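*Asks:* coordinates only, sequence not included:
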């Protein structure tokens, strides 16, 4: 499993009780972090 998948799973677990809006923001942040890691 790569880092992006690990992040997605962690976010999903943390956000089981969050609203959809909160999840959207966290997914956006997660994607930005993942993209920065891949570009390095």
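*Replies:* Perfect, I can see it now. Note that the structure is predicted; figures quoted are calculated from it, not measured.
*Asks:* only C-alpha atoms for contact and neighbour calcs from this point on.
*Replies:* Noted.
*Asks:* If you count neighbours, what's buried in the helix ranked longest in the chain?
*Replies:* For the chain, the longest helix by residue count, based on DSSP state H, is helix 20-39. Of all the residues in helix 20-39, those buried under the rule 16 or more other CA atoms under 10 Å are 23, 26-27.
*Asks:* another one to put next to it:
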């Protein structure tokens, strides 16, 4: 379920109006946050 949440978060951020690079960084931060 963790992977699913991260994937959804990435999609949401990309849909708003972030660049791919920014979205990737945010996704990475979400991963770290959810893993801990």
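*Replies:* Here it is on my side, so go on. All figures in this text were calculated on a predicted structure; none of them were measured in a lab.
*Asks:* mind checking how far the most centrally placed residue in the second structure is from residue 33 of the second structure?
*Replies:* Nearest to the mean C-alpha position of the second structure, counting by CA atoms, centre = their mean, stands residue 27 at 2.5 Å. Separation of residue 27 of the second structure from residue 33 of the second structure (CA to CA, to the nearest Å): 10 Å.
*Asks:* next one: residue 9 of the second structure
*Replies:* In this structure, residue 9 of the second structure lies at 12 Å from residue 33 of the second structure, with CA to CA as the measure.
*Asks:* swap in residue 18 of the second structure?
*Replies:* When CA to CA is the yardstick, residue 18 of the second structure and residue 33 of the second structure sit 20 Å from each other.
*Asks:* Go ahead and confirm residue 10 of the second structure touches residue 28.
*Replies:* No - the pair formed by residue 10 of the second structure and residue 28 falls short of the contact definition of CA atoms under 8 Å, at 9.0 Å.
*Asks:* Need the buried residues of helix 20-39 of the first structure in CSV (columns: distance to residue 37 of the first structure).
*Replies:* Putting the buried residues of helix 20-39 of the first structure into CSV (distance: CA to CA, whole Å) gives the following:
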residue, distance to residue 37 of the first structure
23, 21
26, 17
27, 15
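*Asks:* just these now: which is nearest residue 5 of the first structure?
*Replies:* Nearest to residue 5 of the first structure among the buried residues of helix 20-39 of the first structure is residue 27, at 11.8 Å by CA to CA.
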